[in-house]
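> Give me a model of this one.
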Amino acid sequence: MPAKPSSAPVSAFERGVAAPWRSTRRVPGSLTVPRAHVETVVVDGQEHAVKLGVFLSNTKSRRGKLAADKLQQLAALGLDWAA
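Next comes the predicted model:
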């Protein structure tokens, strides 16, 4: 019996973190994307368009307000400014 998709809402941060992983797989070691770049990610069986360039720019500018666990997730993606 297949697992039911989660009905919990997916946060913008979760979608944004999922998007760089896709970019990293396509271009190893690269998380530099144009501000207008959009990635499509699938979370719990649903497609989401993530404005990756905007997400990275906004997250970087707000990094001082992010919780430590979120900064750790971003640092794990290879974002030096999150470390």
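> going forward, measure contacts and count neighbours with C-alpha atoms only.
Will do.
> just the strands in this structure please.
39-43, 46-50 (DSSP state E).
> Distance to Lys60 and mean neighbour count for those strands - can I get that in CSV?
Putting the strands of the chain into CSV (distance: least, C-alpha to C-alpha, whole Å; neighbours: other C-alpha atoms under 10 Å) gives the following:
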stretch, distance to Lys60, mean neighbour count
strand 39-43, 18, 16
strand 46-50, 16, 14
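> Next, the second sequence, to be compared with the first:
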Amino acid sequence: IRDTAIWFAALIVSGAGGAWFWGTWWCVPFFFVYGVLYGSSTDSRWHECGHGTAFRTQWMNDAVYQIACFMIMRNPVTWR
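So this is what the prediction gives:
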């Protein structure tokens, strides 16, 4: 849970920083961090939550699985 909470918080902070500094060169590092977090960490969360092994409760696996499927544009029904 801690790892996923840190991941969501880092996505929110980096996205907000990019939006706040939009129009200046200061937005580039924020969007770089956002892009790395968005593209690299989502697939592993999708995979583990698809197996139901990331969290102890099924509803948490389903919630993160649905979010991760949306983020990497995969159909959640087909892949399960």
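> Now the TM-score, please.
Here the TM-score for the pair of chains, by TM-score structural alignment, normalised by the length of the second structure, is 0.40; 54 aligned residues with a C-alpha RMSD of 3.8 Å.
> ok so, going back, now the strands of the first structure as JSON lines including distance to Gln73 of the first structure?
Listed next are those as JSON lines, based on distance: least, C-alpha to C-alpha, whole Å:
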{"stretch": "strand 39-43", "distance to Gln73 of the first structure": "17"}
{"stretch": "strand 46-50", "distance to Gln73 of the first structure": "17"}
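> Any figure for the gap between Val54 of the first structure and Gln46 of the first structure?
Using C-alpha to C-alpha, to the nearest Å, Val54 of the first structure is found at 21 Å from Gln46 of the first structure.
> err, Ser23 of the first structure, not the other one
Distance, Ser23 of the first structure to Gln46 of the first structure, using C-alpha to C-alpha: 18 Å.
> Ok, Pro20 of the first structure next?
17 Å.
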